[in-house]
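Student: structural data only, the sequence is not supplied:
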């Protein structure tokens, strides 16, 4: 005669959970605040996502029972530890593939492969602006770079590093669609964003990697803003009347509160903008960098926080650089990428 073992007699369920006996096994029904097979893992409910981003490597979302879960950017899967994000393929967004030991970067060359989301926008084959790789078919730039011009005059180059050398990593594509944000205001520079669709996909890899976008409807904005410094890159002019840099530059800058930015620039800074730079001047994105990325590293992954919009002159004292605040435009960006 067969007798089923009652596993519940051994009290396998912890933290006040209820044990339900099944044929040859059991399930634990956890009390709120606990999870895991034996309800032995506490959900970090006390502060949820607001404390250390819920310890999540990427994004954190609150659940109705006041607990929270971690989730990852597209192209990553959540590790069994329920916190870490594992890249699923080559060229997962926001991760540089080339091995490089970072040094302090103040207006120095961006080593090849370390700014792989940087793209170059040319108009009639002349360098006009920076742009940002979002996928193999879409790049983002500033609206004023493409305002009232047909798509046919533009090309985008990715995998570019030294403008004066053919490095055999460059991929050039025609632009077939220009979508300027519907609220773009030329005089105030508000909502200064445009999406560009390429005529055929670029090949992602060592030197071409999309940047990650922050998640909508998560507390990740708060986590990103806790990282004080962001990095801007581009081939813009190195000084006010100087030549454009031949080699891609990058620069680490502290972000500046809007009130302080308004105070020191005496300019109309809207909530769709963010400021970065040093009050003493001397280091900032310069002309020709419009449309380029301002990126922020959270743990091991880089996320897009701003798009270079404008600044009064190059690195003038008390004049911060102004960027489009990308977090306000995530729905618009994602809608275009999925529907056009």
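Tutor: It's in. Predicted model, so just to flag it, every value in this text is computed and none were measured.

Student: rest of the way, CA atoms for contacts and neighbours
Tutor: Will do.

Student: would you map the helices across this protein?
Tutor: Along the chain, counting by DSSP state H, helices occupy 143-146, 220-225, 258-265, 330-339.

Student: out of these, nearest to residue 242?
Tutor: Comparing the helices of the chain against residue 242 with Cα to Cα, the closest turns out to be helix 143-146 (20.2 Å).

Student: picking up where we left off before, would you list the helices of the chain in a markdown table and tack on mean neighbour count and distance to residue 240?
Tutor: Listed next are the helices of the chain as a markdown table, based on neighbours: other Cα atoms under 10 Å; distance: least, Cα to Cα, whole Å:
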| stretch | mean neighbour count | distance to residue 240 |
| --- | --- | --- |
| helix 143-146 | 23 | 19 |
| helix 220-225 | 18 | 30 |
| helix 258-265 | 15 | 18 |
| helix 330-339 | 12 | 32 |
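
Student: among these, which comes closest to residue 307?
Tutor: Nearest of those (Cα to Cα): helix 143-146, 10.3 Å.

Student: returning to what we had before: format the helices of the chain as TSV; extra columns: distance to residue 283.
Tutor: Listed next are these as TSV, based on distance: least, Cα to Cα, whole Å:
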stretch	distance to residue 283
helix 143-146	22
helix 220-225	21
helix 258-265	16
helix 330-339	28
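
Student: those: which one's closest to residue 284?
Tutor: Nearest of the helices of the chain (Cα to Cα): helix 258-265, 14.0 Å.

Student: show me what that closest one is packed up against.
Tutor: Judged by 3 or more Cα pairs under 8 Å, 6 or more residues apart in numbering; DSSP states H and E, helix 258-265 is in contact with strand 273-276.

Student: mind listing what's buried in the strand it packs on?
Tutor: 273, 274, 275, 276 (16 or more other Cα atoms under 10 Å).

Student: alongside the first one, take a look at this:
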């Protein structure tokens, strides 16, 4: 069995990254030769990724999340399993509205007023890795809708992972928000890659030399239909980062959208 680990602590770039503007078109990008995905320019950030939040402790980013309501953030349970309620409510901050981590200029900063970790989640296991944070105020940013269809996205569909995580395995976090396209992989193929079961509450995605990594945990896996983004997954765990033939594993949002055991 291959060792897997959570991604608390972006992704390798495509040679010609697929930009979201002009669905289906590709554009040469100045970051294409840099391992770590494509930097979300201000235009791309404002148009598609403003709902992506940075979850910080003592001013340092450690996990991502997605604004799904005016005061609700969907993220990964493992990001908070080791923290006390006091730390979560008094020391953790949710930063919304900036793609650059070196400044909070123009950003909204919230505290956590309450939180819900899935009751079936157990630390060290790879199931039910999902949590909802309730903020102590309402954001002005438009939330991203989350997927409720069990058969969406289809195997082979293009999705986008987004975050400030490590730009390579064993590397460092990114100061700028990054994104990368990935293809959905069947749970059977994903299980074969890991040598262990991938549960129906998970969804897997892969592209050559492209992956989420440490500190991307809790962040989004988006689907784009040419008009809007939909949240389909939450970064959960993986075997290393961008290792050949090994997909990343995400919590399947639709599995929990109906209030399953919440």
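Tutor: Ah, there it is. Here the structure is a predicted model, which is why all the values come from computation and not from measurement.

Student: quick one: TM-score?
Tutor: Once the chains are overlaid, their TM-score stands at 0.79 when taken by TM-score structural alignment, normalised by the length of the second structure; 226 aligned residues with a Cα RMSD of 2.2 Å.

Student: picking up where we left off before, can you tell which of the helices of the first structure is closest to residue 319 of the first structure?
Tutor: Proximity to residue 319 of the first structure (Cα to Cα) singles out helix 258-265 among these, at 5.4 Å.

Student: what range in the second structure matches the closest one?
Tutor: Aligned using TM-score structural alignment, helix 258-265 of the first structure spans residues 187-194 in the second structure.

Student: show me what that stretch is in contact with.
Tutor: Here stretch 187-194 of the second structure makes contact (Cα atoms under 8 Å, 6 or more residues apart in numbering) with 1-2, 197-200, 202-204, 239, 245-247.

Student: now, those that are in strands?
Tutor: Using DSSP state E to define strands, the subset of the contacts of stretch 187-194 of the second structure located there is 202, 203, 204.

Student: so what's the first one up against?
Tutor: When you say that, I think you mean residue 202 of the second structure. Contacts of residue 202 of the second structure (Cα under 8 Å, 6+ apart): 127, 187, 249, 250, 251, 252.

Student: aligned partner of the third one in the first structure?
Tutor: I take that to be residue 249 of the second structure. If you follow residue 249 of the second structure across to the first structure using TM-score structural alignment, you land on residue 322.

Student: pretty sure its match contacts residue 305?
Tutor: No - with contact defined as Cα atoms under 8 Å, residue 322 of the first structure does not reach residue 305; the gap is 11.9 Å.

Student: what's the counterpart of residue 276 of the first structure in the second structure?
Tutor: Under TM-score structural alignment, residue 276 of the first structure pairs with residue 205 in the second structure.

Student: before we move on, what about residue 127 of the first structure?
Tutor: Aligned partner of residue 127 of the first structure by TM-score structural alignment: residue 61.

Student: can you tell me the closest non-neighbouring residue to that match?
Tutor: Counting by Cα to Cα, 6 or more residues apart in numbering, residue 61 of the second structure lies nearest to residue 55, which is 5.7 Å off, once chain neighbours are set aside.

Student: what about the one you found, how many residues nearby?
Tutor: A count of neighbours around residue 55 of the second structure, defined by other Cα atoms under 10 Å, yields 26.

Student: now swap in residue 82 of the second structure and tell me
Tutor: For residue 82 of the second structure, the tally of surrounding residues (other Cα under 10 Å) stands at 10.

Student: same question, residue 245 of the second structure
Tutor: 14.

Student: quick check, central residue of the second structure?
Tutor: residue 219 (2.1 Å; Cα atoms, centre = their mean).

Student: and that one, what does it touch?
Tutor: Shown in contact with residue 219 of the second structure (Cα under 8 Å, 6+ apart): 52-53, 63-66, 75-76, 161-163, 234-235.

Student: wait, residue 131 of the second structure sits on residue 119?
Tutor: No - the criterion here is Cα under 8 Å, and residue 131 of the second structure misses it with residue 119 at 9.5 Å.

Student: for those two, indicate the residue with more neighbours.
Tutor: A direct count of neighbours by other Cα under 10 Å for residue 131 of the second structure and residue 119 places residue 131 higher, at 23 against 13.

Student: map that one onto the first structure.
Tutor: Match for residue 131 of the second structure (TM-score structural alignment): residue 194.

Student: any idea how far residue 317 of the first structure is from that match?
Tutor: 30 Å (Cα to Cα, to the nearest Å).

Student: again, but for residue 71 of the first structure
Tutor: According to Cα to Cα, residue 71 of the first structure and residue 317 of the first structure sit 41 Å apart.

Student: neighbour count for the two, which is higher?
Tutor: residue 71 (22 against 16).

Student: not counting sequence-adjacent ones, nearest residue to that one?
Tutor: residue 59 (5.2 Å).
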